[in-house]
Structures are given as structure tokens and as C-alpha cells.
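Engineer: Pasting the sequence and the predicted coordinates here, then a few questions.
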Amino acid sequence: MVDGEFTMGMEFSSREAIIAAMKDYNIRKGVDYRVYESEPLTFYAKCTQYGSGCDWLIRVSMIRRKYCWVIRRYNGSHTCTRATISQDHSKLDSNTIAEAIKPLVESDPSLKVKSVIAEVQSKFNYTISYRKAWLAKQKAIEKIFGGWESSYETLPIWFEAMYHKEPSAVVHFETMPVYQGDDLVTDIRVLQRVFWSYYPCIRAFRHCKPVVQIDGTHLYGKYKGSLLVAVSQDGNNNIVPIAFAIVEGETSDAWHFFLNNLRQHVVTRDGVGLISDRHDSISSAISRSNGAWSPPRAFHMFCIKHIESNFLRKFKAPYLQKLIVNIGYSRTVREYELHYQRLQERGEAYTQWLNCIPREQYALAFDGGYRWGHMTTNLMEYINSVFKGACNLPVTTLVKETFYKLNELFTRKRTEAEDRINAGHIFSEHVTSKLHANQRASGNIQVNCFDRQSQVFEVREMPNGVEYNVDLGRQWCDCGEFQVDRIPCRHVFACCANRRLDWQVYVHEVYKMDQVRRAYRARFRPLGDPATWPAYHGPRFVPNPFLRRVTKGCPKMTRFLNEMNTQMLRAPRRCRQCGGEGHSRSRYR
């Protein structure tokens, strides 16, 4: 288009191409047109002001021998101007916007709607509504990653192919029947929930810390729902996702479905620590697990950040937040009682509220070492940020994202572990640096041996004179670090140096590089060409129609915000005139 204008004889590859070009032309000019003829072989439009000062019209026809569309009639540029200035344009619809933002959505599926509005503003100089921008983003996702409904149909086919390549993987569907009137439709099922875990993840957990963190994140596509994830951590502080599930929401039934499959197929050993937030649905699901997630098989504990948030919501006392966190991080009973006493001095109501939570579920001093020092669900928060973009995608694309991202993670961590072993390192990088720091700090510690056979010591730090008891046989130190981290603290190093003992035997196996390498030994297998996949003979899956987002109005946010998501609670309003609370200067009397 010379100077942005159409010309007679101009050729276009398709009907859609000429319509898109006309829309773009009129949007840039700030004018509009009305369609007078729209046939399979002809398209004819005139300016909305035709006959009232503007003669713009265009006719395009399909030329069969050229296999293209050609402009057969054109009256030249618009001579009119819009009577009113509008922030939007009738031809700037969601389909046009979807084509314009496709590159942005493809690079970042979690693109915010307000970023779409800003992109349209900079590109077309129009400010569109939130709803139109949201619809455009959904259509762009559908054009790039496939349709939402067809994605439910391809999901069992993809899982069938994955399971064919790796029979040790775990996939479990829960579906609901479909009725047409009163008749049951046998070959169609409504997908309610799906749990899956890849074999490399199942194998990796055997060599990770016996700690599992769980959480859920919302799905933001055409259909509502939640992605539930369970993660663990290897001896080098790397996050290892071990299981996933797509469910209708964070309900008690959904968590029971997830935790039941997690316990049955992935977390099969006993003595595991389970860390979560204080969501009632999780506690309800654990109580229904018939002891699978209860002592002594497992120990359910809470994230201290969520307890802090619950405390702030209850008492509106932000100046006590740090004290609540310090109570949870207390490694020894003496330290716990000191912080607890400080809270009690501020008010009996605070400690009474805290006493309603079993202290073994939030305090390091009483957790029996099952936390391994993990006080929060920060591992889950990081994983949620990694898969945030995928939560905007159709379900099959979301599942594929977990497959390929985990393959990339395992390949990279396997190479890093092998390189470190080849370099002669015995322990992981994270633990090595901590061991060196503890070893350097052990120089100014006096050691008295009380029982050489059972290896019981009393040590005194100089020059402060603080004394600690160390029991190497029970792997215990009064400072709390030894039993929490499972690596020698500075007092253990001093005792080993005094009796010429090998301190390396007191480092837990999980921190050795051989264990870290074993965590990533299993490999993901490529699925190959879909034409080579086995034939799928199961029912066709369809989405739950009740989970579809509303088609009118601005999409409603379903996330419940609390003090962890919003700004710090403000102090009471004070009058600038008299300094009193409860009113402002304008309301002063």
C-alpha cells in the first residue's frame, strides 16, 4: 500500500486478508465503513458518511484464474472526519487485537490485560475496554496453542502416548458422566480431575529430603480450576517438583484426591514432613486420609508466613509480626519460651490464639526435625511463578509445559552434579560452604568430654562463656542446628577435633553429591511424532460447563487476598488538627 492507500488492481491472498487490511486502514484514519455486500466471491463496503460529504467505497472480488482477491473499484481516500472523538473504534474488535498481540502472548502467556490495553494504545491510539482486551488475549492464546475445548479432547491422547513411552509414570483421571436428556452418553466424559507424576520425579524423591510442600494456583483461561503441585528439595537446595493435578478448585475433595494419589504413588516412605498453608480444605483432606498423612507415617506442619498473616488479620497488630515469626524459628525450647513470654507480656489474647495451634506444627523447637529447617512454603511460591504463564494456557499445553520444563531442569541439574563429582567434590555446594563456616567458627570453643564411649560433651564458647551439651551418638546439640540441618554445627566440629573424630560421618547422606546425582539419574523420554503414537480407544473428554468463565462483563477475580498480598495494614487515621484518632481534619469539631 503506497502511502497507506489502496489502489485499483491490488491483490490479496484471501478474503480475511483484505478485511484485515480494511480494518487496519480505517482504524488508522479514524473513520468507519459499513458493509453493503458480503458474498463468498465479493466484498463491497462504503464509508458511513457516504453521500454526506464522503465518497469512499471499495469493491473486492475473487479472481479464480489468479487464486486471489483483487480490488475492482476504489474511489480514493476518505474526505470525511468523525463527528465525535471516541476512545474506541467499532472495527477494533477482539479478533483484530488478537492478531496484533500474538507475538507478545506467544513469548509471555501470563501477559497482563493492562499490558494488552497499553499495547493497543501505543499501536492503534485507542483505549479499549478491559473485557475486549481479555477476550483478545484468550483468542490469541487459542490461535497459538489450540482451542480450549479441543485441548480437553487431546489430553487423554497425550497422556496415553506418554504412558506408552514410560509405563512407570502415574496418571489418574476422575470423570463424570454426560447425559443427553435422560440418556447416558457412553463415549463422552466430563473431565473433573487429573493427577500425574513423571517417573523421573518419582525416582528423584527417593534421594531428596523427606519434606514435601504443597500448594495450589488458579487457572486463568477460559475454564476455571486450580493446578495443585507438590515439591521437594535435593541436598543442594534445588527445587524438585514431584507431582501435579488439575482440579475444579481447592476443595476438600480435590485435596483428598491429590494427597491420596501422592501418598499412594510418589511419597511412599514414612517419616515425611508435609508443609502447607492453614487452608481448611487441606486439614480436612488430611483427616480423611486414614492415617496416611498423620504421625508416625507423616507429620503435617504449617508455613510460618501464613500463621503470621492469620495473626495479623485477627489482631491488626503489625508490630507483633516479627515476634510471631521469631517464635516459629526458635531452634531451642529456651529460645521459644523467651519469645513466647514476650508475646504474652503484650497481651494474653495473643498467646491464647497461638495456643490453639499445636506448637509442633509451627515451631522448630518442637517439630522433631521433620521440617529440615523449612519454615515456609517458599519453594511452592517459586514453582507457582515458574508455571504462572502455563496457567493461562489450555490444559494439554499446560501439561506439556510441565513435561518439557522438567526435562530441561533434570538435564541441567544432572550435568551440574556430574561436573561437581568429576571435580572431586564430596558434598553439595550449599553444604560445603556452610561446613567451612562452621569449621572456622569452632576455633574458640572449649571442649570437656563427659562420656567417651557414648560421645557426650560439654562445650563452652569463648569469650561469652555460653555452654552447650553435645551428644554425637544421638546427633544432638543444644544450639539446635545439628538436629535441624543434619550437618555438624560449630560445636560438633570442636568435639570432633578434640577427640580426633571424622566429622564427615555426621553429614547426612542426602547432602552427598552422589545422592544429588542419583536424584536426576532417570531421564525423560521424547514422545516422538504424534503419527507414531498408539491409537486411543477411550472416551472423548469435554470440559465441565459449570467451570466456564462468564461471557459478559468484566472477569471477576476469584483469588482471596490477605495481608500477604496487600499493603501493610495502615495505622489508625489521626486528625492533623488535634491529633485524635477516628476522624480527619475536615471532620474536626
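Structural biologist: Alright, I've got the coordinates.

Engineer: okay, CA-based contacts and neighbour counts for the rest of this
Structural biologist: Fine.

Engineer: and stretch 88-105, how far out from the chain's middle?
Structural biologist: Distance, stretch centre to chain centre, for stretch 88-105: 28 Å (CA atoms, centre = their mean, to the nearest Å).

Engineer: buried sites along that stretch?
Structural biologist: 88-89, 91-98, 100-102, 104-105 (16 or more other CA atoms under 10 Å).

Engineer: tell me the SS of T268?
Structural biologist: coil (DSSP: H, G, I helix; E, B strand; the rest coil).

Engineer: give me every residue that touches it.
Structural biologist: If a contact means CA atoms under 8 Å, 6 or more residues apart in numbering, then T268 has no contacts.

Engineer: one more structure, for comparison:
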Amino acid sequence: MFTPILIQLYWGGGVTYENERILADNNTRSTTLIIQQKISYEEFLNLICFHLQVDNDLYRLTLKLYYTFNSNSQSSEIFNDSSLEVLYYLASNVHNFYANVHVTIDPRISLGQSSCMDLLRGFSSVNESPLGTMVPYQQFTESHVFEAGPSTNTNLHCLSNNEDDSNSDSEAEPPTSEESEVVPSSVETTDVDADEPEIDARFNSTNVSQTSNSGFDYANDPEELKAYAINESDDDDDMEIWDQNYPARVGLGMFFRNKNDVMLGVRSWNINCGRELYVVESKSAKWRAKCYSQNPNCNTNFATGPPCSWYVYAVKRRNDHMWQIIRWVDSHNCYGTIVGNDNRSLKSRDVATHILHNMREDLAYPVKQIRAFIKDQLNVDISYSKAWRARKEAIERIYGSWESNFEELPRYIAALQESNPEAWEYLRNIKESKWTLLKDKNYRRWGNMTTNISESFNNALGGIRLMPIKAIINCTFEKSVEHFLKNTEIAWNCQTRLPPRTWRWFEKRDLKSREHRIIEFDFRRGRYKVVSKIQTNSTGGNDYTVEYLDKKCTCGKWQMQRFPCSHAIAVCHNRGDPPETIVHELYTTGAYKAQYEGQFFPLTHQDYWNDPGWKIKADASKITTSRGRRRSRRIHNEMDVHHPDQPRTFRCGICKQLGHRRNACQSSHP
């Protein structure tokens, strides 16, 4: 049976191998891949090229394997099937083996002088390969990311400087109807949607003229937009890529990795300005938006004065498939449309992006804290429903959807059982009669719907509800580990005979016992009468009988809790016995340490989980929440039953008085 091999790839810089560790410089990048079955050298090389995004026909890869054998650090080059057998031999004979492979990438053809912009776009604008295609240079496509600054005009490099003069001087075909925006030839203009909304003639882009590759021709643009178009320039180092850490930094000429980043960046900019936007056009290769005051459905009270000139136009480029803002007005000239500080531009998915880090730290992050966090960070008041949807989406981004959770649950449970067999066996040995009402045959809990053990779970796992099943199990496991670590540290640092919490409990009762009066009846049998102190409000002065040797008291606390009450402690002082000797051994520090001697082990990587051979079929009708107000799922018991002869008491929501509701309140109807 072939064992999967974990391989760590290093490239882009120099590495050394010492003491079973790879030491790399700052320029070195790394990634991980897994070989699930035995493959040839050519297949292995193609797999590495796929992970590094390198064309094998244009670049030569040199592979060097670093490993430790018989406590000696060694290296071996991999260049054919025979040399690859070294990797398979080590994987089958070395326990917990993982390979470290350094990859050296050399071009098969010489690259001419290229600009930084050309390298970032993934092609060279000067030299062409013998096959007639541009020479890719994928090494820079992911590592060179420039920080986005404030909104400024960004210059673009001409896409082709070596075109014939006839091509570079060719004029664009004039539009056949109203004035239109000119889309660059490097921009994808294939639209999926057939219908287009009616747009103001000043911003109409339905008639796209084909320009030459020498640059962007804006001769046919409206006069008021020419100042906001991208200027031609030979400076290639001004490429500005949107940074998700600073989402509100958006400007003309900025590049985005996908359309979602464009929409998130523009919405964040408007939220920062206290404005709302209206999407005019959203298609596969272009996206346009204007101020919400220009929306035909906008309240006319906000449309007073001159129309707002704010406008944005982003397109998808063909050469690098990135999105770019080619039209941008950097300010609003309207009063805004926001009422009540609830910005409609802030979507629940945007809130989920902002709280994603907090949800990773605390899965039970409450909704009220989400609303307070967004108010503090963005100065926007969001509704409870929007915060709830954002919390749900953030959880699904971390743990997956409900359907995927049910698909992965069998493998996850098997991995959890395999990594923690002792904990699994402990849970299976707990009798169902101790924690389920269904198995309680003798009704020892007198109809109570909960038990002590279930209440303990609820106390430790508070806030984990309405989540995907995998998230609930994973959070339960992590909280259990955290609970054990905390109490183990307390137990081993305890210097008293009783744990800290139990000791505080005992000291409180011991202090109260000194106010009681003791009357001895039988010293040999340990029978005493204890009279409590009379309080200033004429309470107290109660009589209790203590059977000291039988560990009983008429108050019932000693028998039920197995912990001495204040009356028993008073008798203990009267007899001259050490008070801690009458405490049950379950409350001692030794028992506390033994209780938290269990251990947990982390789960292995998901690729190593075994298939248990069974699956769970999810029923979407039971996990999909219906529209409207969310209903409580608490199980009702006898205290929730309303008897017909018992009158109902209503409290008005306006005047706060009993006896009527707000719809019948006289204060609301003068």
C-alpha cells in the first residue's frame, strides 16, 4: 500500500539544510504538495510546474532533494525516474518522512529587457518566443504586490511599443449613436447579459470603439469625464494593486484581482465617505456605479440641487485577467441619502469579511459585539438581522456550508476517534441514564428536563448554537482542551488540601459556623443540637440536629452535597477535630488533579483522514431557516403550559403599564 508523501517545495532563493531543517533567505518562497500515488519523473515535474505556475516548455527546472538518513544531512538531485526512487525509498523506510525539495528555475530562452509592468502582467512586450506567443514570466505574478495609496491618477504603460506605425496611428471607429466611453483593446467586452438598463447618455458605454494597441483613446469621451480618465505614460512602475487590509483606498487606474474585490473596494470607499452607491451595470467584463441619489427609485427629497457627479467604471483586462478602474470621480457633490446612519452599501458579506478574524478567535462571538465592532470600525449602525447573516457567512467561510459539513462529518469523526481513543472511550462509558431523560426509568429527577452533567456542558459550551455540525464538534473539542489546560494548571499550582474554589466555599461556611450555638446531647454517638444566630430582622434562631459520626444534618446539605454545612463545621470546632477531615475525598486536591489527568491530541491533516465507510445524507428542509422572525427551539415542559383559569398579564410597550397592549394604549391615541 502506497503511503502519501508530503513534499515542501522551495524556490526563488537560496537554501541550506542543517539539523534536519531548511534555512532559507528572505527571497525564498515555499508551498506544499502531496503525492497520493507513485508517479514517474515526468509526471512529478509536471505536478511541480502546476503548483509553481511555470511553463515547462519555457523554463528548465532543477530539483534537489534534502533529507536526513542515519542522522546525517544529505542531498540528492532528481533528474530521472531512477533518481526519483530515492524519494520513494525514504518515504517507505523513514518514520513520519516528509521531503524538502529546492527548485531552481532557469529560462530556456533569453529574455530581453522588460519592464516591471510587463513582468507583473505575465508577458514580455519586447521579445516574442519562436512559437509566436508572448514569453510568460510567472515568477512575479504572485510575489510582487504593491501597497495601494490614496486615490491618485495612475499612469499605464502602452501595451505594445513595437507595433507598425500604421497600426499605432490608426484612428478608432467613431460611435454610431450617442457619445460613448472607449474601452481599451486589452479589456474583455464579451457580455453574457442581453438586457442592459437605460443609462444617462453621458455615461453610455454600449457602443464600444476598437482602439489600437498603442494606448487608450479617449477622444470621444464627454468633456466632464476626460479629466478622470487614465493618462498615457511610459512609466511602468506605477501599477497600484488594491490591498484588502486597506479596503477604502481606491483610485483611478487601480488594479483588482477579481470583480468581488472591485465591488468591495468601491463600497468601502463610499462607506468611508458616508455615501451610498447605485450599480448601473454589472456584467462579466465590466462594472459601473453612480451615486445613489441618481437612482430612479431614490426618494425625491435627496435629488435636490445639481446631480451628483460621482462615477466609477471598472473593466476586466484580457492580458492578465485583472480588473482595473478606468473611470473614477474622487468625490461626491451631493448631500447624501443616508438616514439613521444605516448605510445600504454595507452588505452582510462585507461585515463577514471584517469580523472573520474575530470569528476565528471566538466562534461564539455574539451578535451584539459584532454590531458594536462595526460601529467602532466603520461608524455604521447595522441591524441585528444583518449582523446575524454576517456571522453565519463568516462561520461558513471557516468551516464550510451545512451540506459540506455533513459530507465531511464521517471522516472528521473517524479522525477524532483515532487521534483521541482514551477520550472517545471515556464518553462511550458514560451511561445514558446519567445524562438523558429518555433512559431515566425510575424518574429520579422528578420530571426535570436537564441534568447536572448537561448543565455543565452548557456552561462550558455557551454560545455554540445554530452552527454547522462540524463547527459545533470542532468548537466543543477546542473548548474541552482549553478547559482541561486551565484546570490542570490550577490543580498543580494548588498548595492547600482543597482546590481554590472549594476552599473559598469552605471558608465562607466556616466563618458562618462561628455564629452558631452548640448544645451537646451525646458525645459518644456524636449527636448535637445547633441553634443559628438570631438576625436583626428577627429571622434566624432555627434549631438543627447534627449526627456528626453519621455525617447527617437536618438541613439536608451535608447528605446531598457531601460537603459539610456550617452546622457540621461548628460541631467539628466544638469537638476539636480538624475541619478539613470531614470533607468528602471527592472535594480534595488529589481528586481534582486525578480528574484532569486526561490528555488530548491534535487531529492530523485532512488529507490523511481515512474513509470510515459510512455517510450521512443531509436533509436541506430541516436545516434551512424560514423567512421571518427566528423561533425558539427550546423544549417546553409543564411550566410553559397556560391554564385557562389563570389570567394573562400584558405589559404595554409604550407606557409600560400592566393590563393592556400597545395597540390599545391611551397614550398613543390622545
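Structural biologist: The structure has been received and is ready for your questions. It should be emphasised that the depicted structure is a prediction, and the values quoted were computed from it without experimental measurement.

Engineer: picking that back up, from the buried residues of stretch 88-105 of structure 1, which land in strands?
Structural biologist: If you go by DSSP state E, those have nothing in strands.

Engineer: Show me which helix runs longest in structure 2.
Structural biologist: Assignment by DSSP state H gives helix 469-492 as the longest helix of structure 2.

Engineer: packing partners for that helix?
Structural biologist: For helix 469-492 of structure 2, the packing partners by 3 or more CA pairs under 8 Å, 6 or more residues apart in numbering; DSSP states H and E come out as helix 384-399, helix 402-419, helix 452-460, helix 589-595.

Engineer: Kindly state which of those is positioned closest to K479 of structure 2.
Structural biologist: Distance to K479 of structure 2, taken as CA to CA, is lowest for helix 452-460 among those, at 7.3 Å.

Engineer: how big is the offset of that closest one relative to structure 1?
Structural biologist: On superposition with structure 1, the mean distance recorded for helix 452-460 of structure 2 (mean CA distance after the TM-score superposition for structure 1) is 6.0 Å.

Engineer: what helices or strands is that helix leaning on?
Structural biologist: Looks like helix 452-460 of structure 2 contacts helix 469-492 (3+ CA pairs under 8 Å, 6+ apart).

Engineer: list the buried ones in the helix it packs on?
Structural biologist: Buried residues in helix 469-492 of structure 2 (16+ other CA under 10 Å): 469-473, 475-477, 480-481, 484, 488, 490-491.

Engineer: hmm, back to that, nearest to Y98 of structure 2, out of the helices and strands packed on helix 469-492 of structure 2?
Structural biologist: Of all these, helix 402-419 comes closest under CA to CA, at 20.0 Å.

Engineer: Give me the distance from the next helix or strand after the closest one to the chain's centre.
Structural biologist: Counting by DSSP states H and E, the next helix or strand C-terminal to helix 402-419 of structure 2 is helix 421-429. Taking CA atoms, centre = their mean, the mean C-alpha location of helix 421-429 of structure 2 is offset from the chain mean by 30 Å.

Engineer: which residues touch helix 421-429 of structure 2?
Structural biologist: Under CA under 8 Å, 6+ apart, the answer for helix 421-429 of structure 2 is 417, 598-600.

Engineer: Find the centremost residue of structure 2, please.
Structural biologist: Among the residues of structure 2, L356 comes closest to the average C-alpha position under CA atoms, centre = their mean, at 3.9 Å.

Engineer: from the buried residues of stretch 88-105 of structure 1, which is closest to T7 of structure 1?
Structural biologist: Using CA to CA, those come closest to T7 of structure 1 at K91, 21.2 Å.

Engineer: Skip the chain neighbours and tell me the closest residue to the closest one.
Structural biologist: Among residues not flanking K91 of structure 1 along the chain, K23 sits closest, at 5.9 Å (CA to CA, 6 or more residues apart in numbering).

Engineer: repeat for K439 of structure 2
Structural biologist: Nearest one to K439 of structure 2, counting by CA to CA, 6+ apart, is S433 at 4.8 Å.

Engineer: Go ahead and confirm the one you found touches D440.
Structural biologist: Yes: with contacts counted by CA atoms under 8 Å, S433 of structure 2 reaches D440, the gap being 5.1 Å.

Engineer: What is the aligned counterpart of S14 of structure 1 in structure 2?
Structural biologist: Under the alignment (TM-score structural alignment), S14 of structure 1 pairs with N258 in structure 2.

Engineer: what's the spacing between that match and W505 of structure 2?
Structural biologist: Using CA to CA, to the nearest Å, N258 of structure 2 is found at 61 Å from W505 of structure 2.

Engineer: What of E43 of structure 2?
Structural biologist: 69 Å.

Engineer: do T451 of structure 2 as well
Structural biologist: For T451 of structure 2, the distance to W505 of structure 2 - CA to CA - is 22 Å.

Engineer: now swap in W614 of structure 2 and tell me
Structural biologist: Following CA to CA, the distance that separates W614 of structure 2 from W505 of structure 2 is 49 Å.

Engineer: what about the two, which has more around it?
Structural biologist: W505 (13 against 9; other CA atoms under 10 Å).

Engineer: which other residues reach the helix or strand harbouring that one?
Structural biologist: Applying DSSP H and E as the criterion places W505 of structure 2 in helix 500-513. Contacts with helix 500-513 of structure 2, where a contact means CA under 8 Å, 6+ apart, come from 494, 565-567, 569-570, 587.

Engineer: tell me the angle of it relative to helix 469-492?
Structural biologist: 60 degrees (axes from the mean of the first three to the mean of the last three CA atoms, to 10 degrees).

Engineer: Can you point out the buried residues in helix 500-513 of structure 2?
Structural biologist: Buried-residue list, helix 500-513 of structure 2, by 16+ other CA under 10 Å: 500, 503, 506, 509-510, 512-513.

Engineer: before we move on, what about stretch 460-469 of structure 1?
Structural biologist: So stretch 460-469 of structure 1, judged by 16+ other CA under 10 Å, has buried residues 460-461, 467, 469.

Engineer: Filter these down to just the ones in strands.
Structural biologist: Among the buried residues of stretch 460-469 of structure 1, DSSP E puts 460-461, 467, 469 in strands.

Engineer: sorry, back to before: among the helices and strands packed on helix 469-492 of structure 2, which comes closest to N637 of structure 2?
Structural biologist: helix 452-460 (16.8 Å).

Engineer: next one: that closest one to chain centre, how far?
Structural biologist: 27 Å.

Engineer: what does that helix contact?
Structural biologist: Residues contacting helix 452-460 of structure 2 (CA under 8 Å, 6+ apart): 434-435, 479-480, 483.
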